[in-house]
Structures are given as structure tokens and as C-alpha cells.
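>>> next come a sequence and a model predicted from it.
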Amino acid sequence: MDHELKLKEKRLHLGDLLEVIGAPRRPPLQRVPGDGGHPGAAATACCPELAGVASAPAAALPLRTQPIGQARWWGLELEAAVRTWFGNDLHPNVGYGGKSYDALHATYEGSYFGFVTTMDVYGFQINNGQRIVSSIWIVNRGGNDGDEKNEIMIGWQVFPQMYGDSNTHFFTHWTRDSTRTTGCYDMKCPGFELTPGSPLAPGDVIRPVSDVNGARQKITIKVFRDKPTGNWWKHYGFNRASAAMGYYPASLFTTLTEKATNILFGGSALAVDGVPSPAMGSGSLPSIMSDRAASMEGISLIDEDGRVAPFDAETIKTETMSFCYAMTPIFGANSSRCVCGGHGGCVG
């Protein structure tokens, strides 16, 4: 019976966060009328498949792509759930406080062994106290307290405080305890094993970058667990198919040696308190007026045996401040593309 009582619901599998006692059953991610959300940003000229998304009724949208601003679970905002789920360390501490504005997708808890996508690469002149990130997060949450979270990050970032310049850098990061005592960016501590002949090393500058009014430059990133060894391999390609660049040994991790429980992907813009947030992606919001926003395409999973598979995971889409930054639903053939970005200028 659709509304019969159940004593326990863990439909989202967010640890004990969303455990419901004695709650009536209802479909997850149901839209609440009048619940807000930014109007129309998802329907883009670059993406005809999204036409009409803004005006479509909730039931017409795939559950895994419903906007976070219009989705609730027993009255609890899912964006807050994501924040509680992954803590405040989507971006490990690098020595300054501030606010992170995110536009990303996060998978529901499950068993994941790899991910691949091709993302646009952009560059901006920004200042110390600002940071731009386009990234993939491979996560095993470990225990319910979150203190033993194993995580790999990989993508591109502009981060003057770390690199001493405003260039766009390829980056990686790892930890096995939520960055309490372990982990580092790039190769600033033992961890990442660079393959001889790698097309680049973590921390290297990516050149050239995309011109918002001209040519798009793209990087393909493939990260996956090697079944025989438990090592996590990374492949990289610049405007071409990816090639092996190195791996994180299984010995670095605890739970991530077996699998990831979640994958996140999208963009972030960070700024210290009182400083306007920088642009994200190309600096343009997804818009019906242009195709200028940055994209992630060819989104696919990698199965336990190393085979590329269609992306069929459900996700929570979160936008910290949608009038500054936005993320579209996942769309296209085999649900393999999303578009995100924003102009910035938010002040926390």
C-alpha cells in the first residue's frame, strides 16, 4: 500500500542521517509545489535535450536529475544532506577559511569502481583568497562518524595561494582519514606514483585553455580501481583519448581499497570571507541564450572489471547559490552530459 507505515526507511542510504521512524512511504526526490529553485537555467541552447525542463512537471523529470532546490526528503533539504554527508571538506584545508560555492552531482551511496568524463578547461586571473575548481571526487565514507573517509580528488584548478600564479593547473588530492592527519595535493607528500612517460604530472600547468568566444580545450580524466591490486589508476588526455599517468597505491587507503561508496563531479568556486567569489567553469551560467557554459561530457562509470559502462547512477544535484552558479540535470545520449558554471561575485 502506497502510504502504509514503515518502521525504518533508509532509502537514501546516507548513514543514519535520513533514517525515518514511523514515516509514510513516498517516492524519493518528490518535488514540493512552490519550493523555489532557479527558473530556467537548465534549458540551454547548447543542449536542446533540456528544452522545457524549466516548465516540466516534477513527474516528467528523471528522479536522478531533479533540481536540489525543488527536492525534499521528509522536509529535509537534500543539499544540507550532502553537506552533512561529506562534511565541510569537499575542499581539504589549505590554510585559510572562507566559503565554498558548489554546483555538482553526488551519487547515492552504492558500490563504484571508476569514473570517466571529458571536461572543458578554462582560465581566469584571480587573487589570493580565491580559487576555482572543476573536479571529480571518488569517496568511501567509511564509518558513520565520517572521520575515516577515504577520498581521491582529480581535476583542474586555479589557485594562486597554492601555486603562486593564476594559471590553470591539473591537480590531485588524497586522504584516508578526512584529511585529519593524512593526504596532500599533487605530489607534495609521498603517495601518487607517476608513470614513466606520463603526459603530465600533478600540479603541472594546462595550456592552452578554452576561449569562451572561441576554441574549447578539453581534458579527459579516467580514474578507476585496479581489481587485482586495489590501486587507483588515473588516466589523462588533453584534446585526445586518455593515457595512463600514474596511480595511488592501495596501501594509502583503508576502505577505498575495496570500492568507492560515492562519486561527485562538478565545479566549485571558493573565496575567503568578505571577498567576492570567482567565476566557475567558463564564467557563464547555463542559459537559453548561448552555449558558453562549461560542460562535462562522455560521463561514464567503470565497472569492477575495468570496463566502461553507461552512467546509470542516481544523483543528488546541489547548487549552493543558484543565481551565481548552476548545474544542469544529466542529459543526452546514455545520460552522459551536464553543463555548469557561473559568473561569481557572491560574498559569503
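Happy to help now that I have it.
>>> okay, CA-based contacts and neighbour counts for the rest of this
OK.
>>> so which strand or helix has residue 116?
Taking DSSP states H and E as the definition, residue 116 sits inside strand 114-120.
>>> that strand packs against which elements?
Taking 3 or more CA pairs under 8 Å, 6 or more residues apart in numbering; DSSP states H and E as contact, the helices and strands that strand 114-120 lies on are strand 218-225, strand 294-302.
>>> out of these, which is the most enclosed?
Each of the helices and strands packed on strand 114-120 was given a mean neighbour count from mean count of other CA atoms under 10 Å, and the largest, a mean of 25, is that of strand 218-225.
>>> against which helices or strands is it packed?
Counting contacts by 3+ CA pairs under 8 Å, 6+ apart, the secondary-structure elements packed against strand 218-225 are strand 114-120, strand 232-238.
>>> next, format the helices and strands packed on strand 114-120 as TSV and append distance to residue 244.
Shown next, in TSV, are the helices and strands packed on strand 114-120 (distance: least, CA to CA, whole Å):
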stretch	distance to residue 244
strand 218-225	9
strand 294-302	15
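>>> ok, then the element right after the helix or strand harbouring residue 138?
Counting by DSSP H and E, the element that carries residue 138 is strand 130-140. Following the chain from strand 130-140 toward its C-terminal end, the next helix or strand by DSSP H and E is strand 150-158.
>>> okay, angle between that next one and strand 114-120 too, please.
10 degrees (axes from the mean of the first three to the mean of the last three CA atoms, to 10 degrees).
>>> packing partners of the strand holding residue 138?
Judged by 3+ CA pairs under 8 Å, 6+ apart, the packing partners of strand 130-140 are strand 150-158, strand 262-271.
>>> so for residue 241, which of those strands sits nearest?
Residue 241 lies closest to strand 150-158 among those, at 15.7 Å (CA to CA).
>>> I figured residue 229 was touching residue 250, is that so?
Yes. Taking contacts as CA atoms under 8 Å, residue 229 lies within contact range of residue 250: 7.0 Å.
>>> hold the first one in mind and look at this next one:
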Amino acid sequence: MDRKSHSSGDAWSSMQALYGAALPSGDGGGTPTLFAVHKTEDNDKGYYGFMATMDVYGYNLNGGQMSSAAIWINNDEGDWKQDLDAITVGWLDKSSGDWLLHYGFNSAPAVVGHFPASLFDSLSKKATDIMFGGHVRYAKGVSSPAMGSGAFPSDKAASFWDLQLIDEDGNSIPIQNDLPSLVTDKSSYSISPIEGAKFSYGGPGGKSA
């Protein structure tokens, strides 16, 4: 089933199911997974990396709860129900096909790991889209956890900033304009538009499965 034959709504639903199934859980993917994320636009040239600075918040989670900020990089060309290539962080060394994970806070980013090209099929060439934001997971019988700082988008909410995409020549391009977003439970979580290469996201959760 070719990805271009889907409507945007169908594509979001399918991606939600695929990414949800890829997250760790104790019941084979049957627990609820909720998102508040942005997604890049379709681009025939593809994407070769992504950069962002993320807030990190710590709070107590109950058993069966998971909450995180994440970046998803994938290539879903071809039969994407069977051949989806995806990783959660990184950017490409164009000549090798490897995806490199850099980390740096108040300093120049340094390579801390990599995903070899040999692990992938299509993703060793380029990414077709990138998603970034927050997601939570929770088991049946417990309530959904807080996302980000636990606050809806505001000055007190978690945020991504200094958003940049990497092109095939290694150039970084700030994301100044808003991108499509997905919020799967608007009563519990939200995400702001991208403005000035920054957005905020999150919410208190509290819904039972």
C-alpha cells in the first residue's frame, strides 16, 4: 500500500499505530499510546537529519506509565506496513548511510553513538519524514501520566527549541514555519504551533484506560 495513496488523516492514524506498536510495553503493544507531535511536510528530496534542544522534566510515574519527549525519523517508502525503517534520534553522515547521535548542552555537540547503515533498507538513503514532540503510554487500570512538565502549552510547559533540519549537503535549516501536528487526546494534552523554531507541548494526563 503506497503511502501517497493515503489521505492525511489515514496517514496520521497509520503512523500512530506503527509508532505505538514500536514502543516498549508488557502486552505486545495493546496499551494506549497518546501523542502531541509535529510532523514534517512531504518532501521528494527527503530529510537527512534533525536538531533540537529539549526541556527535560522529572516526576514520579506509577507502575504501567511511560512519558517521554522523542524524535522519530523514518522512511516509509514502498510497502510501509512491512518495510518501515525508523529510529528515534540522530542524523545522517551522507557518504556512509549511518545515522549519528550527537549530544551537547551549552557546548558543541559530540557524537555519542550511531546506527549503522547495515541496519536499514531505505533509511540508509534518506528519511521521508520526521516527527517530534511528546508521547505517553499507560497500562489498563491506571491513569494516563503527565506529558512534558505536566502543563498545557505556556511559559511553564515543556518545549523544543532551536529546531533545525539537515539537508543532503549537511546544511542546517531552521524550522521557522508551523508544521502539521497530531494530538490524540486534546482534553489531556496539547501542542503549540511552531514559531521562531520553537514550540511547547504537554498536559496533565489523568484519563483512565
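It's in. Worth saying up front: this structure is predicted, and the values here are computed from it rather than measured.
>>> please state their TM-score.
Comparing the two superposed chains by TM-score structural alignment, normalised by the length of structure 2, the resulting TM-score equals 0.89, with 203 aligned residues with a CA RMSD of 2.0 Å.
>>> one step back: nearest to residue 110 of structure 1, of the helices and strands packed on strand 114-120 of structure 1?
Using CA to CA, the nearest of these to residue 110 of structure 1 is strand 294-302, at 12.4 Å.
>>> give the residue farthest from the middle of structure 2.
Most distant residue from the mean C-alpha position of structure 2: residue 141, 26.3 Å away (CA atoms, centre = their mean).
>>> does the residue mapped onto that one from structure 1 count as helix, strand or coil?
Matched to structure 1 by TM-score structural alignment, residue 141 of structure 2 sits across from residue 274. Taking DSSP: H, G, I helix; E, B strand; the rest coil as the rule, one finds residue 274 of structure 1 in the coil state.
>>> can you pull the contacts of residue 274 of structure 1?
Going by CA atoms under 8 Å, 6 or more residues apart in numbering, residue 274 of structure 1 touches 347-348.
>>> redo that, cut-off 10 Å
Listed by CA atoms under 10 Å, 6 or more residues apart in numbering, the contact partners of residue 274 of structure 1 are 98-99, 129, 346-348.
>>> distance check, it against residue 96 of structure 1.
Using CA to CA, to the nearest Å, one obtains 13 Å as the distance from residue 274 of structure 1 to residue 96 of structure 1.
>>> what sits in contact with each of the two?
Residues touching both residue 274 of structure 1 and residue 96 comprise residue 129, with contact defined as CA under 10 Å, 6+ apart.
>>> surely residue 118 of structure 2 is within a helix?
Yes. Secondary structure assignment (three-state DSSP) places residue 118 of structure 2 inside a helix.
>>> counting neighbours, what do you get for it?
By other CA atoms under 10 Å, the residues close to residue 118 of structure 2 number 11.
>>> translate it into the numbering of structure 1.
Counting by TM-score structural alignment, the partner of residue 118 of structure 2 is residue 251.
>>> ok, residue 58 of structure 2 touching residue 149?
Yes. Contact between residue 58 of structure 2 and residue 149 holds when scored by CA atoms under 10 Å: they sit 8.0 Å apart.
>>> these two: who's more crowded?
It is residue 149, of residue 58 of structure 2 and residue 149, that has more neighbours when counted by other CA under 10 Å, with 20 against 9.
>>> residues in contact with that one?
55-59, 156-159, 201-204.
>>> please repeat the previous calculation with a cut-off of 7 Å.
57, 157-158, 202 (CA atoms under 7 Å, 6 or more residues apart in numbering).
>>> so how do I select the buried members of these in ChimeraX?
Taking 16 or more other CA atoms under 10 Å as the burial criterion, the selection of buried members of those in ChimeraX is written as:
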select :157,158,202
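>>> give the contact list for the closest residue to residue 201 of structure 2 other than its chain neighbours.
Using CA to CA, 6 or more residues apart in numbering and skipping the chain neighbours, the partner closest in space to residue 201 of structure 2 is residue 191 (4.1 Å). Residues counted as contacts of residue 191 of structure 2 (CA under 7 Å, 6+ apart) are 36-37, 153, 200-202.
>>> who's more crowded, residue 229 and residue 250 of structure 1?
Per other CA under 10 Å, whichever of residue 229 of structure 1 and residue 250 has more neighbours is residue 250, with 18 against 12.
>>> if we ignore the residues flanking it in sequence, what's nearest that one?
If the residues on either side of it in the chain are set aside, residue 250 of structure 1 comes closest to residue 231, at 4.5 Å by CA to CA, 6+ apart.
>>> circling back to that earlier point, got JSON lines for the contacts of residue 191 of structure 2, with secondary structure and distance to residue 69 of structure 2 too?
Output for the contacts of residue 191 of structure 2, formatted as JSON lines (DSSP: H, G, I helix; E, B strand; the rest coil; distance: CA to CA, whole Å):
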{"residue": "36", "secondary structure": "strand", "distance to residue 69 of structure 2": "10"}
{"residue": "37", "secondary structure": "strand", "distance to residue 69 of structure 2": "9"}
{"residue": "153", "secondary structure": "coil", "distance to residue 69 of structure 2": "14"}
{"residue": "200", "secondary structure": "strand", "distance to residue 69 of structure 2": "11"}
{"residue": "201", "secondary structure": "strand", "distance to residue 69 of structure 2": "10"}
{"residue": "202", "secondary structure": "strand", "distance to residue 69 of structure 2": "10"}
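>>> helices of structure 1, start to end?
Under the criterion DSSP state H, structure 1 carries helices at the ranges 78-86, 160-163.
>>> looking at the ones you listed, which is nearest to residue 299 of structure 1?
helix 78-86 (20.8 Å).
>>> buried sites along that closest one?
Buried residues in helix 78-86 of structure 1, defined by neighbour count with 16+ other CA under 10 Å: 78-79, 81-82, 85-86.
>>> who touches residue 233 of structure 1 in this structure?
Residues counted as contacts of residue 233 of structure 1 (CA under 7 Å, 6+ apart) are 223-226, 246-248.
>>> could you rerun that using 6 Å?
With contact taken as CA atoms under 6 Å, 6 or more residues apart in numbering, residue 233 of structure 1 is in contact with 223-224, 246-247.
>>> looking at these, spot the one nearest residue 256 of structure 1.
Ranking the contacts of residue 233 of structure 1 by separation from residue 256 of structure 1, with CA to CA as the measure, puts residue 224 on top at 11.0 Å.
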